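Predicted model follows, preceded by the sequence.
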Amino acid sequence: MTAGRQVGIHRSGTFSLGGKVVHRLGFGAMHLADPDIWGPPVDRDNSVRVARRAVELGIDFIDTADAYGFGVTEEIRREALHPYPDHLLIATKAGRTQTRPREWVSLSRPEYLRQQCEYSLRRLRVDRIDLFRLHRVDPEVPFDDQIGELKAPQPSRRLR
């Protein structure tokens, strides 16, 4: 770990989110999937190493989504980092999917958001997600219904 790389993360400043203080410089995990973000990466071991290295370099906020590789980036994050360090913010989002490679559509019906939250809990192997966000506003669903579902308590789960 070089001092120069650490300085960049620490110079980004911090903010409080989900009860944790995290650096503004985070890591977007979308490209841990294949190049079209459609499935698993060609070199899964490398994606696992990249996720681990990000945390080694001081990253404490990794953003991913259920739609990235159909959940594969959440699985890679779990494989690389579970059990998660206390300082790492667990963040993911739902409300968007692909109908074919690189063709994204909003999908934020409340029952879909709840289902994707359940899937994310399982893939990340947590009983609580620190930050669960709406990926995109779905123009076909009343905004209050989308946000209302995100504000509703997360399902209670026991880890298996």
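Perfect, thanks for sending it. Numbers count the residues shown, from 1 in each chain.

contacts, neighbours, all on C-alpha from now
Will do.

got a list of what the spatially closest residue to L88 that is not a sequence neighbour touches?
Excluding the flanking residues, the one nearest L88 by C-alpha to C-alpha, 6 or more residues apart in numbering is D60, at 4.5 Å. The contact partners of D60, taken as C-alpha atoms under 8 Å, 6 or more residues apart in numbering, are V22, H23, G26, H87, L88, L89.

Against that first model, consider the following:
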Amino acid sequence: MISETYALGGDLPVRRLGYGTAQLTGPGYWGPRGERTDAVAVLRRAVERGVTLIDTADNYGPGIAEELVAEALHPYRDGLVIATKGGVVRTSDSAWHVEGRPERLRAMCEASLRRLRTDRIDLYQLHRLDPEVPMAEQLGALDELRAEGKIRHIGLDSVTAEQVAQALALTSSIVSVQNRFNLLDRGSAAVLEVCEAHGLAFLPWFPLANGALTGEAAAALDAVAGRLGASRGQVALAWLLHHSRVLLPTPGTGSLTHLEENLDAAALRLDASELSLLDALAGLPVPS
């Protein structure tokens, strides 16, 4: 049977199926999406359903997603883990600027602390490595914040296997990686192997292939979904939970109905033949 929980960093037990907040903001993760009360309701329902890992970022909005998390969930109940990200600055719905200078990382982390209304962030993820700043300086800044008690654990986002190995050589504070990975896109398989070898959590982004579970994959998904009385998306999430014990998908949505559907995927159990059929989808074209 697959494990339903994972000890993030060895000391923060979370349910493996979490919730991501990007879809609470507008197109391009810019500005608000819909009514604020609806977003608050989705966040609260996720926690009511047993979600214990909330994944957000300072540039979703920017700032809006973190503010919604605090509005909906603060004061945070015991056992609820909030993960956020810093290291990217937004200037429009299509402009993303990597910023890894130590003083800027510190400022971004402290701004996230204020928006989240907390004294310490459970998991602070470096949203992108800045190629213009030595990795040691970027991670050193986060280690300093950790020593000050403002960060509990550090994570990386969108990195190669080699970069993960380099980061682990620089600091023992790394507990997670967040890369694109899903049923159809397994380009980060080597990163996943490193995570498994070192006991790091892997939070796959676009766990539902950004809604592109169509084409040749649809027939295989429909075959499994039909037998289980599930949707394509539920099968895709269940596959992630079965594929590796360190995978912690955090699908996002602004819809209560879609939230319920996603979270119900945790109850699905795939047998060997179903897993074999789904594993074979790795050779199909990856949606853009």
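Looks like it came in fine. The shown structure was predicted, so the numbers you read here are calculated from the model rather than taken from an experiment.

TM between them?
The TM-score (TM-score structural alignment, normalised by the length of the first structure) is 0.85; 148 aligned residues with a C-alpha RMSD of 1.9 Å.

before we move on, the earlier item: the residue nearest to L88 of the first structure maps to what in the second structure?
Using TM-score structural alignment as the criterion, the counterpart of D60 of the first structure in the second structure is T52.

H31 of the first structure too?
Counting by TM-score structural alignment, H31 of the first structure corresponds to Q23 in the second structure.

again, but for R114 of the first structure
Aligned by TM-score structural alignment, R114 of the first structure pairs with R106 of the second structure.

same deal with A3 of the first structure?
Looks like A3 of the first structure stays unaligned there (TM-score structural alignment).

and what of A51 of the first structure?
Structural alignment (TM-score structural alignment) places A51 of the first structure against L43 in the second structure.

what sits against its match?
V69, A72, L73.

what about it, which helix or strand?
Applying DSSP states H and E as the criterion places L43 of the second structure in helix 36-48.

and what of L168 of the second structure?
Assigned by DSSP H and E, L168 of the second structure belongs to helix 161-170.

Over which residues of the first structure does that helix lie when aligned?
Across the first structure, nothing matches helix 161-170 of the second structure (TM-score structural alignment).

buried set for that helix?
For helix 161-170 of the second structure, the neighbour count (16 or more other C-alpha atoms under 10 Å) marks A161, V164, A167 as buried.

chain center to that helix, what's the gap?
20 Å (C-alpha atoms, centre = their mean, to the nearest Å).

after it comes which helix or strand?
strand 174-178.

how much does whichever helix or strand comes after that next one deviate in direction from strand 174-178?
Using DSSP H and E, the next helix or strand after strand 174-178 of the second structure towards the C-terminus is helix 189-198. In terms of direction (axes from the mean of the first three to the mean of the last three C-alpha atoms, to 10 degrees), helix 189-198 of the second structure departs from strand 174-178 by 160 degrees.

Could you list the buried residues of helix 189-198 of the second structure?
Neighbour counts using 16+ other C-alpha under 10 Å place V191, L192, E193, V194, C195, E196 of helix 189-198 of the second structure among the buried residues.

And stretch 6-26 of the second structure, by the same measure?
6, 8-9, 12-26.

OK, contacts around G28 of the first structure?
Here G28 of the first structure is in contact with I62, D63, T64 (criterion: C-alpha under 8 Å, 6+ apart).

oh sorry, the question was meant for T97 of the first structure
Residues in contact with T97 of the first structure (C-alpha under 8 Å, 6+ apart) are A67, W104, V105, S106, L107.

sec struct for it, please.
With DSSP: H, G, I helix; E, B strand; the rest coil as the basis, T97 of the first structure sits in strand.

What of E118 of the first structure?
Secondary structure, three-state DSSP: E118 of the first structure is helix.

Mind picking the two most distant members of the contacts of D60 of the first structure?
Maximum pairwise distance among these (C-alpha to C-alpha): 12.8 Å, between G26 and H87.

my guess is T99 of the first structure meets S106, correct?
No - the criterion here is C-alpha atoms under 8 Å, and T99 of the first structure misses it with S106 at 10.3 Å.

Compare neighbour counts for these two and give me the winner.
Neighbours of T99 of the first structure and S106, each counted by other C-alpha atoms under 10 Å, are more numerous for S106; the result is 18 against 10.

Now for the more buried one: which residues touch it?
The contact partners of S106 of the first structure, by C-alpha under 8 Å, 6+ apart, come to G95, R96, T97, R136, V137, D138, P139.

Restricted to buried residues, select those residues in ChimeraX.
In ChimeraX, this line selects whichever of the contacts of S106 of the first structure come out buried by 16+ other C-alpha under 10 Å:
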select :95,96,97,136,137,138
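
export the contacts of S106 of the first structure to CSV and tack on distance to D145 of the first structure?
Formatted as CSV, the contacts of S106 of the first structure follow (distance: C-alpha to C-alpha, whole Å):
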residue, distance to D145 of the first structure
G95, 12
R96, 15
T97, 18
R136, 13
V137, 11
D138, 10
P139, 11
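
Check the contacts of S106 of the first structure against D127 of the first structure and report the nearest one.
Among the contacts of S106 of the first structure, G95 lies closest to D127 of the first structure (C-alpha to C-alpha), at 20.3 Å.

What is the aligned counterpart of that closest one in the second structure?
Using TM-score structural alignment as the criterion, G95 of the first structure maps onto G87 of the second structure.
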